[in-house]
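below: sequence and its predicted model.
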Amino acid sequence: MAPQPGERRLLPLLSGARARVTCRYRCGDQCAEHPPNPSANPYFGDVLQKVLDRRGLLRAGAVVAASAAVLPALGSRPAAAAGRPPGLDFTPVQPNSLDAVVVPEGFQQQVVIRWGDPILPGAPEFDFDNQTPEAQERQFGYNNDFCALLPLDGNRRLMVNNHEYTSEEFLFRGYDPDNPTEQQVRVAWAAHGLSVVVLETGDGAPKVVLDRLNRRITLNTPFELRGPAAGSDLLKTSADPTGTRSFGTMNNCSGGVTPWGTILSGEENIHFYFAHADQVTDPVTQQRLARYGIKGGATERKWERFDSRWDLTQQVNEPNRFGWIIEVDPYDPESTPVKHTALGRFKHEGANIRVADDGRVVAYLGDDEKFEYVYRFVSDGRMKPGRSAHARRHNMSLLDSGTLYVAKFTGDSPGEIDGTGTLPADGEFDGVGEWIPLAHNDTSFVPGMTAEEVYVFTRLAADQVGATKMDRPEDVQPHPKTGRVYCALTNNSDRGAPGKAGADEANPRNSNKHGQVLELDDDPAGTRFAWRLLLVCGDPKDPATYFGGFDKSQVSPISCPDNVAFDRHGNLWITTDSSGALGANDGLYAVPLEGPERGHVMQFLSVPRGAEACGPVIEDGLVMVSAQHPGEVDGASADNPVSHWPDGGDSQPRPSVVAVWR
């Protein structure tokens, strides 16, 4: 049901996509900069003529034929006549600009936890005007993104949340971005990271429990660096001359729950936390920094004034200790979190695991920036079943030894992709692909690069082998039943710009504002896959959109897919980031993947104005969503809030987790 009177506020429709202030604090306004990928990789039109010769076509045909058995046949289909698919019995909400979470008629909602709520025993109640680092280290962090629920005992569950970044103008009244105080900086360090919280579940919304398992992980928490690059000279600093222990995690975006019950989290936009790259004189180091978007001058937050680790003139290797997939054991609050170097270093959105038939585990990974790549890791070892402490310890080691690959996509409609989004003559955007190996433990497959260099500077390695430049690969998740892999490609306004890569069949629109969702049929035991686009997002009235062949007059508008999840019926759920491109708030959407309603996008909820919908948890009878950065609109601040969600009145907006149930 919609919020009660007094809890909602109708605001003007957004005029564009993500607010500039969000870009400043989340990613250093990277979308306004030149993408840091200068490589001249080949693209579909060039590759196809070389790959799909008669011999190559026969090899590809085996993959396509195998995929046809599991990927539904497409083509235009009418809406199903008889009711909704299982799990999707709701009336879609309409796009809106309310200062509220809006859910379908017949559903209820409640905030589970807010930024600043106490989660550790002895933590003080939140006081916006009297924040301290000591309090924040014991309270729920800021800008919660990924959310996971794990079983515990009885009606208790473990909830794990990422805290991606801080927006200092919304944390502190009177904030001076040119002169932050040390107290403000240390609060921000404590507001990053992750929270582990015990919940009591039952009827209605889960309730927070102050429990010994509760935990905060911040920018001060020790981590263990593991895998083939651990101990490398590239990872050593004065604080850690061994290159095996780092401190803290930041810009944690999405993640995943492993089959053994741990949490994987991706360190994403780490580039703009480090100052004075322009003063680094070594040309090789300059190239490496530039490839990760690390630039000169002071940083947005000025952390380098209070700790030398953020100053490249003093700790040139410190950036190399971020940009990894981390793993946390939420069942053991005394455990040391791990950074897995075998999964490569880039701007990780997250990592999600599939178990192959032979017991090896396969991790799928996206590098969230324009013209970056999709990756896969296949372990050497086999998984032990169960979630016991012994099984978790063994299985956490699986991500330290294996082969790291990057994806190369080939379309099957050469000459037909013109950047307008017009469907090829065969009625779909599809083709085949190849996983190109980059490294296996101490062995590099990239000429001129050692294995350590491949893992620490993975982007440069992927450039050299000719990986396909994609439109911001974000969440990449395998379907728990079919094994098909779904990748959210959020957008790329630079596609087709002068000097930039033009459209190809997996990225079929120039100036791509709205993104697409990619579907892979991947064989973990091989290196070939088939692919097709499930969705080409945007306004359904726009001819340059595609909804799996479903009747576009029946679907909800959707823009900028970000996180994906699945329900037990096999439906795909998608959260969005920057639906302002369509003039409405972000939200959570569901789409069937099988049968006559495949591609029927339905909006389940919307989040408050200025907020982003993140980290969905989809269970029978319960949906949980992170409403990140509510009220983060250009011109707004803690001194001039435009949102008062979730507490109403004249309160400050607070990022929160919301539960929804029928």
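Looks like it arrived, so ask away. Because the structure is a prediction, the values reported are computed rather than measured.

contacts, neighbours, all on C-alpha from now
Fine.

let me see the contact set for residue 590.
88, 571, 572, 573, 574, 601, 602, 603, 604 (Cα atoms under 8 Å, 6 or more residues apart in numbering).

let's see 10 Å
87-88, 92, 556, 564-567, 571-575, 599-605 (Cα atoms under 10 Å, 6 or more residues apart in numbering).

got the buried residues for stretch 285-302?
286, 288-296, 298-302 (16 or more other Cα atoms under 10 Å).

chain center to it, what's the gap?
What separates the centre of stretch 285-302 from the centre of its chain is 22 Å, taken as Cα atoms, centre = their mean, to the nearest Å.

got another, please set it beside the one above:
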Amino acid sequence: MPDRLLPLFPAHPGGRSPITCEYRCGNACAHPEPNESGNEYFGDVVKDISRRRVFKAGAVMAAAAGGFAALSGTAAAAPAGHGHDPKPRPVPGTAFDAVPPNKLDQVSVPDGYAQRVVVRWGDPVVQGAPRFHFTKQTAAAQAKQFGYNNDFVGLIPQDPLGFSNLLVVNHEYTTEVHLFPADQYDPANPTEEQVKIAWAAHGLSVLQARRDPVHGGLEVVPSRFGRRITLDTVFEVRGPAAGSKYLKTSADPTGRKVRGTQNNCSGGVTPWGTVLSGEENFHQYFANADKVTDPVAAARLKRYAVGTGASTRKWERFDKRWDVAQEPQEPNRFGWVVEIDPNDPNSTPVKHTALGRFKHEAANVKITADGRVAVYSGDDERFEYIYKFVSKGKYKPGKSAHARRHNSALLDEGTLYVGRFTGDSPAAEIDGTGKLPSDNEFDGTGEWIPLAAGNKSFVDGFTAEEVYVFTRQAADKVAATKMDRPEDIEPNPVNGRIYAALTNNSDRGAAGKAGVDEANPRVANKNGHILEWEEHRGDAASTKFSWRLLLVCGDPATADTYFGGFDKTKVSPISCPDNVAFDRHGNLWISTDGNALGANDGLFSVPVTGPERGHVKQFLSVPVGAETCGPVVTDHLVLVAVQHPGENAASSATPTSHWPDGGTAQPRPSIVSVWKKGRFGLPGRIGER
């Protein structure tokens, strides 16, 4: 590995810039965590239980599930540098030369690979979209153009070979000081047109894209499927909280219709061909929550960190729904999993209340042993929780319009759970340094605690309606495990396990804050980790599971990192895992957000079984100030969303990046396709020699 780059000015958690922190999440890490619950950590509770009882429970789980070792075909991971072939052959899908950490203003890919920009902010999405002009933007134009700060990327093949595809992309947030020319935008006094441009730049884009079988890459083609979903698009509210008194406003006295979706972070493509998208940091768009005088309502707003005083973007000046003093229920209409049917441009998107309301990073589906639907989602904030929903009804295979309607309706009735993780090591061995316990792994067992099913609540003092709308408080009440910012969670289609990215938590173990436990074993966790679990008997409907940490991220030269037992001298440094994906071989691919090691963010591959388990290799890096989002990995393509390039600049007056257009151009968030250059000029297979 080349020399590692060290962080210079770690003023903000991870490697994020102050501008990103302000506009993306309302500077959440600079404020106290909204989880102030007295919820006693279950990881602390077990300190008082004999180790013998914990091991016995773990043994029962391992025997029932076949155990991690039996399922992986490997022995328990050995300490770094032991028990591995010193020259292992690359696992299929990972045979490329690692990209070194760097600070270049470009997308860097391995030797032998090519790249092309698929679509960039302002490019046409629907018919009649005008050409993008940075200094002459309008809301009407932006509503037809590709939105800002692309995050999740969903690729839905329309033919067996994947030549024609639907491309669905989230637009998480706007950074107004970069969205507009500096001499046109006053943060203290935005114009109404500028605010409406920002509304149109949020949401999602649906496009048709063709994979080029000759030259490689992906390109957008004109199509009837082209669609923009913005903050003015009407959504249908469905599920057990539809029509709730907590969702009714003056504009919608029914509580069943919401205008728009916002801060859509990651998501997932369903087996029936739709897209689930998570509404994440919705709290920051609202103003004046401090003017709500009802103590119960005020506490609920505070638990979601809904904004007090004026908002950063000042939207409340132009629409009262962003003013909590005037519309106290409006924040309750965001923080849901939404579903988009890209196959039907005229369909009404849905907000699914049965999946609970919190800061959803994503939502991904696994079919249970008896044919029901399980959906996994993380609440992306420090000391928040991991959730699962299991439908009551059964999945109908297929992607016809009838199958899509049937399967979408499954998400409206079922059981919502929250996760509790228990370690199997003595408390004294989890000392906060990241040192492995004596069994050489951070691992244990867990359970899914039911919160509500239909109109029945399982939480004392909460109605079912309250569980769905105020899910965080319900999870507090049942003593779920406080995690280090749970982000993307996805099932592995090959080995059946579930993988979660926990990005970081600089407050872990701080005075007055939750201490370490085996699932979150480091104090001041600035680099994050990857959690892996196996549901009981491999069934996503189970309420029991076994878990362990695959990676404890950071500089491999430091003692507090762990790479699945693989030799740490042979891995790429990785920091702040965010989104995850899988290739057809079952290798895990990880994108990062806010690299705390001083280099640009990137995309990394890591095998999860066999002798190369834990062998992290960097596949690409993104430009200056950017984050790597939405990875898609197929046999012939890798897609990444390059979000907020150049956002470490104070404003558009002094750009630090000129990607992707180069020269003196303003940076533009974009989707990039990468492919392997094969023989005779034809594209080859990703990660294969």
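Ah, there it is. Predicted, not measured: the structure shown is a model, and the values here were computed from it.

what does the TM-score come to for these two?
Remark: TM-score between the superposed chains equals 0.96 [TM-score structural alignment, normalised by the length of the first structure]; 650 aligned residues with a Cα RMSD of 1.5 Å.

just to revisit the earlier point, filter the buried residues of stretch 285-302 of the first structure down to the ones in helices?
286, 288, 289, 290, 291 (DSSP state H).

turn those into CSV, columns for distance to residue 54 of the first structure.
Shown next, in CSV, are those (distance: Cα to Cα, whole Å):
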residue, distance to residue 54 of the first structure
286, 44
288, 40
289, 42
290, 41
291, 37
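
residue 217 of the first structure: which of those is nearest?
Among these, residue 289 lies closest to residue 217 of the first structure (Cα to Cα), at 26.7 Å.

any idea what that closest one aligns with in the second structure?
Using TM-score structural alignment, the partner of residue 289 of the first structure in the second structure is residue 301.

so that match sits against residue 291, correct?
No - assessed by Cα atoms under 10 Å, residue 301 of the second structure is found out of contact with residue 291, at 11.0 Å.

now list whatever residues contact both of the two.
By Cα under 10 Å, 6+ apart, the residues touching both residue 301 of the second structure and residue 291 are 308, 324, 328.

which helix or strand contains residue 475 of the second structure?
Using DSSP states H and E, residue 475 of the second structure falls within helix 471-477.

ok, average deviation of that helix from the first structure?
Aligned to the first structure and superposed, helix 471-477 of the second structure gives a mean residue distance of 0.2 Å (mean Cα distance after the TM-score superposition for the first structure).

give the aligned range of that helix in the first structure.
Using TM-score structural alignment, helix 471-477 of the second structure pairs with 458-464 in the first structure.

for that stretch, which residues meet the burial criterion?
458, 459, 460, 461, 462, 463, 464.

now residue 449 of the second structure: which helix or strand?
Secondary structure (DSSP H and E) places residue 449 of the second structure in strand 443-453.

I'd like the next helix or strand past that strand.
strand 456-457.

what does that next one correspond to over in the first structure?
Counting by TM-score structural alignment, strand 456-457 of the second structure sits on residues 443-444 of the first structure.

mean deviation of the matching stretch from the second structure?
Superposed on the second structure, stretch 443-444 of the first structure shows a mean distance to its aligned partners of 0.3 Å (mean Cα distance after the TM-score superposition for the first structure).

how far off centre is that stretch?
28 Å.

repeat that for stretch 407-418 of the first structure.
The answer for stretch 407-418 of the first structure is 26 Å, by Cα atoms, centre = their mean.

mind telling me what residue 248 of the first structure corresponds to in the second structure?
Using TM-score structural alignment, residue 248 of the first structure pairs with residue 260 in the second structure.
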